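the following block contains a protein sequence and its predicted model.
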Amino acid sequence: MRIYVPIDAAARALGSDAVADAVAREAAKRGIEITLIRNGSRGMVWLEPLVEIVTDLGRMGFGPMTPADVPALFDAPEHHPKALGLTEELPWMVRQTRLTFARVGVIDPLSLAEYELHHGLKGLRRALTMTGAEIVKEVTDSGLRGRGGAGFPTGIKWKTVHDAPEGQKYIVCNADEGDSATFADRMLMEGDPFTLIEGMAIAGLAVGATRGYVYTRSEYPDAVAQMTRAIEVARKEGVLGASVLGSGRAFDMEVRVGAGAYVCGEETSLLNSLEGKRGVVRAKPPLPALQGFLGKPTVVNNVISLASVPVIMERGAAFYRDYGIGRSHGTMALQIAGNVKYGGLFETAFGLTLGEIVNDIGGGTATGRPVKAVQVGGPLGAYFPPALFDTPFGYEEFAAKDGLIGHAGVCIFDDSADMLSQARFAMEFCAIESCGKCTPCRLGAVRGVETIDRIARGDSSAIPLLTDLCNTMKAGSLCALGGFTPYPVMSSLTHFPDDFARAKEAAE
């Protein structure tokens, strides 16, 4: 009897360890031999802990489970009060296009044998038959863009590093994931770490790098542990090391842990931290692709960007490019959170409208109240009202509405939210997290909080001042922190003016 209980951090926070212990005890008590597998999460957070049992028909899901629900699993599972049916046939799963997350929740995350049974290492083996330039062209032709927020074409970045003079080069994975309402990087590292390892190895082969680093935050202890163990397994099995899969071409990697400063999600701050320096933004040029880690040519990509590479190399650039809309190719791992009925990870091709994501997939608010605003792109993303719910989920489509996709975090608010308070939160967040390198961010955020407080006290004359300040921050900040903080502030002013007017009325 094979039973799956997630080891994902969200599932553990909801009690999956206690459920796993209860499963083991109940099986021993009844003398039933089981294979207990701690898998990743399927992404349906509202059903966690989600237990799955392998049946003749497939894997049957049960959730959300508690230890008290476990004994009935061993009686008549099909009549269990929390039986959900076959997991793969649940509406949340059927509607997805799982490419990057195809194995997450399906396999034992630390079993390389299971990984290979589910198409793992096919992309790497193909890459080993190609030159670096051919690999770079394949990734370029796929249309893959950086999934960490900027949406920069991955192939162009790789080509810059590939074309740099011969010598030591590096692959750095940005797994800092500091945006609110984002958890895709963590879920993948915990649920399918070999995909990231394979993607980084392919990147190394492409550009001539022999060393890689996964930079993540101390708040992700489970992801750190899983990645570290997976790297050890990969090294032992010859996937990493002096001769990748016996090819004679070298690539090895390790995990580095930062303290969790938000600004270290910006690539140059990350590189400073990785070198043991204070996490502050570097001026550009030089670009990290030419002078990055330790002054050497460096590819810096997000987890999902690198984890998307194996399927591109396995199935070809055209297969991946044919998903999506416009210049947004492939799939995106939507992370739906906030005041929402069905929160979790949903991988789909670009092109769904924001309204479909919020109301259809997410099921609207958890409170049952009307949706007032949706913030896409983390704490620096714009607030979109329902009037903009027809916006297709794509890089250019969101930019045209003064928004950004970012890391695809989708945070939902009902009509009780006060958008003036949300604007203040964005400014205060920037003031706290600023590294202090550039004046528009360091001083602008502090003055921004003060200006919003003036508006909250009823001083509507401060609104033009806030607008000017936001424009200055957008134009003059060195990194996304100061440059994008105006997005939530200005969208609050633009789309929710009544919340600012009420502050004046209350003061009077």
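It's in.

C-alpha from now on. contacts and neighbour counts both.
OK.

you'd agree Gly61 is in a strand?
Yes. According to DSSP: H, G, I helix; E, B strand; the rest coil, Gly61 belongs to a strand.

Phe194 versus the nearest residue to Pro288 once chain neighbours are set aside, what's the distance?
In space, and not counting its chain neighbours, Pro288 is closest to Thr298: 5.7 Å by C-alpha to C-alpha, 6 or more residues apart in numbering. As for Thr298, its distance to Phe194 is 21 Å (criterion: C-alpha to C-alpha, to the nearest Å).

and here is the other one:
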Amino acid sequence: MTDMLTPVLTDTWDAESSWRLDTYLAHGGYEGLRAALAQDPSDIVQLVKDSGLRGRGGAGFPTGMKWGFLPPPDGGPRYLVVNADESEPGTCKDIPLMLASPQHLIEGVVISSYAIGCHHAFIYVRGEVLHVYRRLLAAVQEAYDAGYLGTDIQGSGFDLEVTVHAGAGAYICGEETALLDSLEGKRGQPRLKPPFPAVAGLYARPTVVNNVESVASVPGIVAKGADWFASMGTEKSQGHGLFSLSGHVTRPGQYEAPLGITLRELLDLAGGIRAGHELKFWTPGGSSTPIFTAEHLDIPLDYESVGAAGSMLGTRALQIFDETTCVVRAVSRWTDFYAHESCGKCTPCREGTYWLKQILHRILDGEGQPGDIELLLDLCDNILGRSFCALGDGATSPITSSIQYFRHEYEAYISGTATPPDPRLATLFDDEPQAPAAHAGAGGR
């Protein structure tokens, strides 16, 4: 089964001191940059378009097309901003990538900046992951010292400064315009669009905002070609991607595979559901995507197939839950998160997530009333498509999809016939869990 894996971004994770520049260079690092600097920037943009690379941050928008939206140069600055504010519940791909192999990202930043005519790039990291922030700062300094950042990069005449910025830990700053406001020192709240960041982004200048994995995928495309990248995945969802398996699975972790792989195949690689249990439900792209059940095990995990089945591929955060999990309780926990993280800018999300939270708590406390399920669905209908950004939409997804597949569990709580779940059965750990030994490529100094 391991032949389904495509270790590209993860190819050095098990190497000694994988985060060091020397290790990255020994495995072919910066070959893509050398190839890029020998070409015209417009050729790099076209190469990324031809590869079919789509944004790996959740939306799946074609990366090269996004770069092409920038207006013609007018003599002023333009910026590249890397969205490393990974905070979607269940999502854990960008943080281990930056921890184990930050030079993948840095090389991608240099190539992407060269392609769009940017001379100052920003990497916006979630400030709560201090160890990742420190490692990224050290990696950027290594790149400066080796001449891969700064002035006259590798004798090409191209200059680039990179700033690593630590956010304050707000989920809303994963939304690109809220992130830009935060970078400017303002409160992180979504902007009205248009204008879009490509026209008026950071400091009101043309800006490209890309996810970590999107940018880190660029060096491989430049070094090995668009056809190489497009040969993986499906016709409309090309390339490789990181699939994060967590929850009730034997071997949780990162699995880098072509888009279009199925959960059944990933579970085979991960040793299946934990012993003695069976799959109940799962998320294909984090908690803000509609949940799936065991009947969806063989759906190809690509943008089109997952969308046609009623969910979204999102960040490929596959949270796996077995039969010991109470659906209502899990959805309530997610809703607590979204209510807490709502920025409060728009009424549907600010008020709607609050009331969703209150009703779910009422149901779980055994005080549910007839009509509460319809009330939840009505609230979701008044939030979906009416909030300022996608946070409100995402908050409705686990509720509406869980009612679709597990309405009987809600009804059991409301009727008073539900059996309270035993949290000891659902936990992944013993009473006194032991921390696993760190992999060679992800720890140390």
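Thanks, I have the structure now. What you are looking at is a predicted structure, and each value in this text was computed from that prediction instead of being measured.

that older thread, ok, the residue nearest to Pro288 of the first structure - contacts?
Applying C-alpha atoms under 8 Å, 6 or more residues apart in numbering to Thr298 of the first structure gives the contacts Val161, Lys169, Tyr170, Ile171, Val172, Pro288, Ala289, Leu290, Gln291, Gly292.

buried residues, stretch 22-30 of the second structure. List them.
Residues of stretch 22-30 of the second structure classed as buried: Thr23, Tyr24, Gly29, Tyr30 (neighbour count, 16 or more other C-alpha atoms under 10 Å).

matching residues in the first structure for that stretch?
Stretch 22-30 of the second structure corresponds to residues 113-121 in the first structure, going by TM-score structural alignment.

what's the matching residue for the residue nearest to Pro288 of the first structure over in the second structure?
That one, Thr298 of the first structure, aligns with Thr207 by TM-score structural alignment.

then Gly208 of the first structure?
Aligned by TM-score structural alignment, Gly208 of the first structure pairs with Gly117 of the second structure.

for its match, which residues are in contact?
The neighbours of Gly117 of the second structure, taking C-alpha under 8 Å, 6+ apart as the test, are Pro41, Arg78.

the residue mapped onto His296 of the second structure from the first structure: what's it in contact with?
Mapped onto the first structure by TM-score structural alignment, His296 of the second structure lines up with Leu388. Contact partners of Leu388 of the first structure, counting by C-alpha under 8 Å, 6+ apart, are Leu354.

ok, now Cys264 of the first structure?
Residues near Cys264 of the first structure by C-alpha under 8 Å, 6+ apart: Asp176, Leu270, Ser273, Gly279, Val280.

compute the number of surrounding residues for the alignment partner in the second structure of the fourth one.
Per TM-score structural alignment, the equivalent position to Gly279 of the first structure in the second structure is Gly188. Applying the criterion other C-alpha atoms under 10 Å, we find 24 residues in the vicinity of Gly188 of the second structure.

quick one: Gly188 of the second structure and Leu179 of the second structure, what's the gap?
Gly188 of the second structure sits 6 Å away from Leu179 of the second structure when distances are taken as C-alpha to C-alpha.

list residues touching both of those two?
What both Gly188 of the second structure and Leu179 touch, as defined by C-alpha under 8 Å, 6+ apart, is the set Ile172, Cys173.

quick one: stretch 328-347 of the second structure aligns where in the first structure?
Mapped onto the first structure using TM-score structural alignment, stretch 328-347 of the second structure spans residues 420-439.
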